Every structure is written in structure tokens, then in C-alpha cells.
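In: Any chance you can model this:
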Amino acid sequence: MKYFKNISIYIVLFVIILIFVAVATNNGGPTVEKYSFLLDQIQIGNVKEIKLEGSTANVTLSKGEQGKDKYIVYIPDVSSFMDEVREPIKAKAIKDFEVIIPPTAPWWVAIIPTLGIIIIFVLFWVFFLQQSQGGGGGNRVMSFGKSRAKMTIDDKKKITFNDVAGADEEKEELKEIVEFLKQPKKFVELGARIPKGVLLVGPPGTGKTLLAKAVSGEAGVPFFTISGSDFVEMFVGVGASRVRDLFDQAKKNSPCIVFIDEIDAVGRHRGAGLGGGHDEREQTLNQLLVEMDGFGVNEGVIILAATNRPDILDPALLRPGRFDRRVVVGLPDIKGREEILKVHARGKPLAEDVKLDDLAKSTPGFTGADLENLLNEAALLAARNNRTNITMAEIKEAVFKVVMGPEKKSRVMSETEKKLTAYHEAGHAVAVKLVSTTDKVDRISIIPAGMAGGYTAYKPEEDKSYSTKANLLERIVIALGGRAAEEIVLGEISTGAYGDLKTANGVARGMITKYGMSEKLGNLIFGNENEEVFIGRDFAQARNYSEEIAAEIDREVKSIIDSCYEKTLNMLKDNISKLHAVANALIEKEKLEGQEFEELFAGA
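Out: Predicted structure coming up:
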């Protein structure tokens, strides 16, 4: 294919050169005139010379403009033309008349154009076939049923377990797979059966694909990679054919690893969706189920798959014998985040004030992808500031840029809007300081960022896996702090609290329907997310409680919101001087760091 691409470039260049040569040649040649022009010149005796070659006459005039005395005339009828010039030749009105008989061309000259068209057609067809069969082009002609998996055998830039941090337990689970591929005899002699499939489950960005690449790099065996969406096409039967082709290739190259990324695209629960499902997708899944359970013992083909939606996978896919082992790749803890930051900090010149352990503490909830993006944004900010290294200031700015989005410093705000935003954010910050037992204010800003007109960033002092009822009520009070501050100081409320109200209502409803934190309804949960209805599990949920209970849920949610709002109003009224101090500082500076806020709060 590369050969044909190179030839095509030269052909195009050659054609362009020929066009330029032809144009240049024509510019310096005689002018073409009409046949009637030649007859007129013969009648007035202004023709000095005519050379007739076939049906083309090269004419030289006796009296013509300087540089324009030579013309070419195409003769429509040569015999009639000879009759016209016979008398002028006898009268010597035409001084020189010559008939040139063109040489007869060989027979093969006539077939050159046809032969050229045939050659071009053959070259085009061969190139087209190369394109359709090369590179796993499954959506091209004659290769619909071929697998689109890419095989890697010896990658010079291979990834190993040393490049994966913050997932020690997950690596231990996968090291058994690597050991089996390197020393299968050790397991066979003990009668052990290595898992045929390993399903990597976890939120986006936690490193599932990276772990699969590390297994490939450590094992040193052929590694097939394909996405779940690459199987399914608009043509019925193509997906199943690709599954068969993929496993045929894998068996020929065993021992090997087959990695299917985003397997939920093809492994979704059968019967779900509008009308009962998609026949082509279900055929593909059926073929995948057959192929995964059709291996012989210790055949040396191991399936790795990744998904962040294990709840929608078909149960037949998850049973032992197909995916025997499920490895949950969760969010990294503080130690894991520090290790991940060390990996991504390789090759980046960090200033002395950068402490990765402190950065790990200030980034709870960040995935490995988030942390990599964070350091990359910090490096870009340092380059923008013409620095030779990355300081903690750039890293902190990068944290807020990743979480909130870039600041819109050019946006013009009126004084009224600026004051409203300042008191709104000050209300959040004061609420965090007064009620939160786990969080600490990190930054307050009234500069628009992302979709927000301003923001109050706060971070927990330590990682936590669970939230108590008191913690959830604190979240509601903090969310309502901005709305309460607007009502107390400005005497009216604005649309800026939409996101806060959405958060507060979501937390309150979750307390009642999911966590059994209602005094009246007790330890009951409401709503079954897996309940299947006519239009499919992905489109709706069936209600498993009565209208009376639904009304009681609404009353309980309203009661929680109202009590928290009343608490927020009283709390801010009791600390109105602190609220004014923080808001005025925001109006003046537009941004306050956590330490500045603490000093203002203590001094007010």
C-alpha cells in the first residue's frame, strides 16, 4: 500500500510538470486562426507561404503585424481547399505552397490510449484491494467479517507494572496471569486452571486499560487489542464473524492475551432496550459467549476486558468459565495518589516548593487520568509563564482549572452582579467554616470559571469512604449557604443558586430513598434500578411503592431542606459581621486563598 502511495505522488507530480510544459510551449507557438481568415488573406494576395500537413495548414503572411505573421489553420475539407488555392498558385499569388505527407504511425500507437486506460484501471483496483484488506479495515470492501484487532508482539515502548501506581492489589491479581503465560507447567502440574477471563471494573480514568497494557508488557506474548464497538456493524452477521476471526487469530498465536476495551458496547444485557434488543448486537454477544467457553483447558488464550458499567453486562458473560475473575480498579487513596504523581512527574522539572505528598492530600477523588492531566496542565502553565520549572503556584492553578475550568477574567460584571456573587460565595465559605467537621475552605473566587459565575472550593482534611447522616446534612447546609446569604443581605434571591438547590435536593432525596435515613419511613429504600419495563431497562424504572409513599417521600425531602435552610439562615445572621468581611474582601480582591479566608474569619 505504501508503494502505491509513493507511486501516486510521482504520477501527480509528472502530470503537473507535463501541464506546465504544454502551457509554456503553447504560449510561444503560432496563433490558431479560422478557415475563413485564410481564404480572405488568399483573396487579397497576402499569403506568402502555406505548408499543408494532413488537415493542418501552417500559414505565413506577406504583410502581418510584427511577430504575428505566422498562423495555424485547421482545414475542414482538404479537397475543397485544394480547389480554392489552385488558381492563386498558378497566378503566383501564393509564392510557396508545400504539401507534406505525414508518416504512417505503427499499429501499436493506436492502442496506446486504450492500453493506458486498462493499466490505470488495474493499478486502481489493486490499490483499492490493498486498502480494503490492510490495517484491519473491517468497514471496507471484502473485509467486513475480518477482525479489527491490532496485534502487538514486541513493542519497544512497552508498559510494565512499574509504570502503574496506586493499584498494588490489582497488580497482584494480574501478576498470576503473567506468571501463567511465562510458566504454564507450574500450574498444570498442580491441576490448577488459570482464569479464562479477567474483567477490569472501575470508574473512568482509574487505569483499567493501563493495567491491561502492563500485563502485555510483562508477559511478552502477542497482545490483541480491540474495542467493543468495533464488533458491531450495520450489516447483520458481521459482528459474529469478527468475533470468530479474532479468536481464530488468537489461537494461532497462543499463548496470547486478547483485550476488549469497553466491553459493555457488545456485552450489554440481552433483551434490554427498545423493542427487546438489537439482533445484530445479540448475535455478536452469543458468538462471544460461545468462543469464550469453547477453549480447551490451558489453551493459552486469556481474555482481558474493561468496563465502567458492569451492572448492564449480561449474566452469562460474567459466569465462571468466561470471566472467572473480577478486578475492581477503584479511585486511588492518598498513598496511591502520591505514587501516581511520582510516576507522572518523571521527566518534569519540579521546583523545590512542590511537595507531592501535600498535593496528594489536596486532590481527593482524583483518578489517575485526572492526576496526569493535572501535572500536564501545570507544565503548560509554567511554559506560558516562561519558567524553567514547575512551581506549586502553577500546580494549584492547574487543580482549579481541571476541576472548575479556565477562569474568564475578560468577562465584564456589573457592580450589582459582583456584589451578589461575592455574598453568595461568602455564604458558602462561612457555612463550610461553621458546620463542616471534615472540610476546609481552599479558595473563594468571584471570577467566572467554566459554567459557574464564581466558586467556593473546599477540600476534606482526610479521605473518607462513607458519609454519616450528619455529614449529608452538612452538605445540604453548605449548599444552601449562598441562597441564604442573598436573602439576608440583599433581600432577594437569584437564579445563581440553581446548582446548589439541585445538589441539596439530590442529597436529601438520596437520604430518604437510598439510605433509609427517614424518621417516619424508617429503614426502607424506594426504587429498583434493575426493574425491567416494556421500553427497556435503560429507558425507565418501575416504581415499587405507592402514591401515598411517594407523597410521604416528598414531604420528608421538603422537611429536611426546610430545616437545613432555617439553620443556615440563623447561622449566617449570628455571624453577619464575618459574612460582610469575607464578601467585601472578595469585592476588592475577587479571589481569596484558604489562609486569607481563615485570617479574615478570625479577625471579623
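
In: CA only for contacts and neighbour counts going forward, please
Out: OK.

In: Would you state the strands of the stretch 351-500 of the chain in chain order?
Out: Residue ranges of the strands in the stretch 351-500 of the chain, as given by DSSP state E, counting those that start in this stretch, are 439-445, 455-460.

In: okay, those in a markdown table with distance to residue 178 next?
Out: Output for the strands of the stretch 351-500 of the chain, formatted as a markdown table (distance: least, Cα to Cα, whole Å):
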| stretch | distance to residue 178 |
| --- | --- |
| strand 439-445 | 42 |
| strand 455-460 | 38 |
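
In: out of these, nearest to residue 602?
Out: Residue 602 lies closest to strand 439-445 among the strands of the stretch 351-500 of the chain, at 13.6 Å (Cα to Cα).

In: What are the buried residues along that closest one?
Out: Residues of strand 439-445 classed as buried: 440, 441, 442, 443, 444, 445 (neighbour count, 16 or more other Cα atoms under 10 Å).

In: which strands and helices sit next to that strand?
Out: Taking 3 or more Cα pairs under 8 Å, 6 or more residues apart in numbering; DSSP states H and E as contact, the helices and strands that strand 439-445 lies on are helix 415-435, strand 455-460, strand 591-593, helix 594-603.

In: Here is a second sequence; please produce its structure as well for comparison:
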Amino acid sequence: MGKEILYGTVPAVIIFLLFLGVNVGPFLLFAAILFTAYFLFIKQGGNMQIGAGKSKSGSHAVKKTNISFSDIGGQERAKKELREALDFLLHKEAIEQYGIRPLKGVLLTGPPGTGKTLMAKAAANYTNSAFVAASGAQFVEMYVGVGAQRVRELFKEVKQLAEKNGQDSGIIFIDEIDVIGGKRDGQQQREYDQTLNQLLTEMDGMTTSEKPRILLVAATNRKDMLDSALLRPGRFDRHIQVDLPDKPARAQILTLHTDNKPLGLDVNLDKVAQETFGFSGAQLESVCNEAAIYAMRDESEQIMQRHFSLAIDKVMMGEMTDREASKDEKERVAIHELGHAIVSERMRPGSVSQVTLTPRGQALGYVRQNPMDDQYLYTREYMEGQIMVCLAGAVSEEIYYGGRSTGSKNDFEQALHMAQEIVQSGMSKLGIINMNYVDKASVHQEVHAIIEQLLEKTRVMLREHDAVYRYSLQVLLDSEVISGDQFREKLSEMDMVVA
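Out: Predicted coordinates for the structure are as follows:
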């Protein structure tokens, strides 16, 4: 009614002013400016309200991909647990028969690059459910000031989407949930607390709506940062650890990522899997991609084993650098790396994959070790062997140059860390200790004693390998690389001579 009066009054006033001979041009210009500003304000405000539960693209609804659980290498236990949680959405009659309460939330935890987000995408395909996704970064970027409202509308959106598509279940995926689900310690901004409280409320309210039934799937690299109220049963009922892949899983992942690539006859993916201990799924995918790039650079029709070797080095150490060392410095680096290689082979035969002088990242040279088997528990004997490998570079420099260089700094840091692990694990002379109640000087003295003892053992071992040093040094200076097999062959020759 007010608008009609306004629309009738304004033209009448303008006609009256014209009749009196008043110049209405400035008034019309001012009115046009006001109308434009008002129109833009209304439009912007409307967008803010309409987009309350939406992303920049307009909605959190995600188009389903072709990714399935079979496309994810390894993680068999994690996939089984997630599929079971999703089955509760599919087989409602069966769970009612056993009196099972449907799961409300599934938390995927583990290191970066292990496939948590990929598993969430596979979950969208596994069930005929409405699927919406958001990330912690989006909450911070978009929801500042109105976080609780945005959480409400995120849940509202998935319900509306399920009803629109005739689906009786929905899945919400929140990546990096630690951004909004962090521990409440009283020091946080109140807005973050309100956002988390609203998320907890929505999860508690899921069971009040039988149709559509909502399952919240979240992923994080930092489970330790999440609030305990979020982790308790009844909210995130199932915590699924998505670990780094073991050797069989790495081989499976490599097979998946090389399915569309022309592999040479000499390629052994089991060997590549063995040499990539500790690599995540994302890193393995990068190894396959980089190997293909190296093959393209060489104008090779197929990807060969040497390309995979270069790719592993790149992912592990970084790209080759243009730093050109002097002849004396190259010889010193070669002596240093050969020390690492000799002790590594003596402590664990077959462990050296290659020794190279090619600078990568911050390293002027390096030894790539080849773990024979995945290992997660370590004895004192094993730890001491690894410490000796770390110390061997500096000891080699002492034997042939009479002193050490700054190139041993990182080696010493690793050696000290492992010696401290021996002490903290109760494998030293100090016995089982609580680090909070032991004098730091006593710990330092024990660590120092372990290092000094192993330094002497390393010196004795390396002094017996002069022939291996001289042969391998010349090979390295000529070609900048010596393979593990070639290096082991020389060690075997020396053993035969000694025998």
C-alpha cells in the first residue's frame, strides 16, 4: 500500500513543480542516485540472505564423480569401516532388526595425502544419498559473524536436496573440520564457540528426523586439536584412521596410477613400492606423474625404471639445482656419502639403492636407502645401526681430511634424536625414566656416551674399506652416480680378498 501511494505521489509532485516553472533536473538526478543505491543495497542484502548456506558457486551440493572405493589403493580396513557406516543408510531394516542406532558421524583422521577426501567422494557414489561438501577454510572465509546460522543452513540444504531428489538419506562432508571444531579453552573468539556449539546441536538433532537421515563425514590431519565434545560417542561415533600405506598398498596405488601410462619392460613396481617407504598416496601419484615427465623429456616412448628412480629422488629431495661445486668439494661430498653407504650396507645388506653427487634441494649429494621391509618397532641394536649410518659421513671426512665440515649438521641432528629415543624408551643405562623428573645433565651425559661409543665403532668399520672408497670415489667423480648393485659388487669383491 505504501509503495502505491509513493508511486502516485512522486509523479504528481514532479508535474506540480513543472507547472510552477521549477527546474526539476537536479531533483531527478538526485532521486536516480538514491534509487540506484537503494536497489544495489537490496540486491546485496538479498544475496547475503539467499547465500546463507551456500558457497561462492551458489551451493554446497557436489556433483557426484566416478570415483569408487575400488579406485582407492590400499586402506582396506579404513574402506571397510566407512562402507559399513554407509550401509546403515542403505539397509535400514537390517539395523532395526538388531536394534542398532544409526551412526551420526564418521571422522577420518590421518596424515596429509592419504586419501581422506578421496574416500569421502567415493562415499557419495556408494550410496544414493544427497551429498553436500564444505571445508573449514570456507567457514572461516564466509561465515565470520554468522557461523552458527551458516551451520544450520548447511544441514537444511542437504535435507532440502534429499527431498527434492526423492532420496531418504544425505551425507555432509566437512574437510579440515579442526578449523571450526577446535578445543574450547576460553581464549577463543566467542564466534568460533558459537559455530562449534551449533554444529554439536545439529548433530544431536539428527535422530529427530528419520527422513532424510543425515550422516556427517569429516576429515582432519589434527585429531588432537578437536574438542572432546565433538569426539564423544553419539556425535562422531566412528573414528577411522587413514594411515600411510604399507608396501602392498603402495604397490596397489602405483598400479592404479600407472594404468594409463606406457611402462617399459624393465619397470618393477614392487621395487618402486619398496623404495618409497613412508610415502603417502599423494606422493606416490606424484612419483608416477614425475616419472612420465622425465620420460617425455628424454623423448622416450615408454617410462623406464630409471625415470621412476629420478622421480622418487625429486619427490623425496626436490628438483635438481644448478649449484656447481669445485673439484675438491665434490671429492669431499663423495667421501662423505660413501661413508653413509658403506655403513648402511654393513648394518643392513641390500639397503643402498644408489649414491649420487647430483645436488637436489639443500643437499650436495645423498644416499638413497632402500628399506627391505616396512618397520614400525625398533630395537636398540637397530637404532644404533642407524646412528652409525648418520655418523659415518663425518667419520669419513675425519679419516681422509683430518676434520669435519658443516655438511654433517643434519646428520648429527638425526643421530642425537635417535640417541634420545633410546634413552626415552628405557633402552639406556638410565633404565625406565620419566623425562620430567630426570636431570637434563644426566640425559645429556647418557646421550653423549652413546654417540661417542658409536663414533668409535664407525671409525673402526670404515678404516677397513679403503679399497671401496678409492674405487667408488672415481666412479662418482666420473658419472656422479653409482647404483646400489654396483656398490655391493665392489664390497663383495673386497670381502673375497679379505677371506
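
In: For residue 159 of the first structure, which of the strands of the stretch 351-500 of the first structure is the nearest?
Out: Once the strands of the stretch 351-500 of the first structure are compared by Cα to Cα, strand 455-460 is nearest, at 33.3 Å.

In: hang on, residue 326 of the first structure packs against residue 201?
Out: Yes: checked against Cα atoms under 8 Å, the pair residue 326 of the first structure and residue 201 is within contact range at 7.0 Å.

In: quick one: which of these two has more around it?
Out: residue 201 (20 against 17; other Cα atoms under 10 Å).

In: for the residue opposite the more buried one in the second structure once aligned, what are its contacts?
Out: Correspondence of residue 201 of the first structure to the second structure, assessed by TM-score structural alignment: residue 109. The contact partners of residue 109 of the second structure, taken as Cα atoms under 8 Å, 6 or more residues apart in numbering, are 116, 219, 220, 221, 222, 223, 239, 240, 241, 242.

In: Buried ones only from the residues you listed, please, as a ChimeraX command.
Out: To isolate the buried subset of the contacts of residue 109 of the second structure in ChimeraX, counting by 16+ other Cα under 10 Å, use the following:
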select :116,219,220,221,222,223,239,240,241,242
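
In: For residue 424 of the first structure, which non-adjacent residue is spatially closest?
Out: residue 482 (4.0 Å; Cα to Cα, 6 or more residues apart in numbering).

In: and the equivalent of residue 351 of the second structure over in the first structure, what does it touch?
Out: Matched by TM-score structural alignment, residue 351 of the second structure corresponds to residue 440 in the first structure. Counting by Cα under 8 Å, 6+ apart, residue 440 of the first structure touches 432, 433, 458, 459, 460, 461, 594.

In: who wins for most neighbours among the residues you listed?
Out: Of these, with other Cα under 10 Å as the count, residue 432 tops at 24 neighbours.

In: Leaving out chain neighbours, which residue sits closest to it?
Out: residue 478 (5.8 Å).

In: For whatever helix or strand residue 50 of the first structure lives in, grab the matching residue range in the second structure.
Out: Using DSSP states H and E, residue 50 of the first structure sits in strand 47-53. Alignment note (TM-score structural alignment): strand 47-53 of the first structure is unmatched in the second structure.

In: Quick check: which helices or strands does that strand pack against?
Out: So strand 47-53 of the first structure, by 3+ Cα pairs under 8 Å, 6+ apart, packs with strand 56-65, strand 96-100.

In: Provide a list of residues in contact with the equivalent of residue 474 of the first structure over in the second structure.
Out: Per TM-score structural alignment, the equivalent position to residue 474 of the first structure in the second structure is residue 385. In this structure, residue 385 of the second structure makes contact with 344, 347, judged by Cα under 8 Å, 6+ apart.

In: same thing but 10 Å
Out: 343, 344, 346, 347, 348, 379, 391, 454, 458 (Cα atoms under 10 Å, 6 or more residues apart in numbering).

In: Would you agree the fourth one is in contact with residue 386?
Out: Yes: under the criterion of Cα atoms under 10 Å, residue 347 of the second structure is in contact with residue 386, at a separation of 8.2 Å.

In: which one of the two has more residues nearby?
Out: Ranked by neighbour count (other Cα under 10 Å), residue 347 of the second structure and residue 386 place residue 386 first, with 21 against 17.
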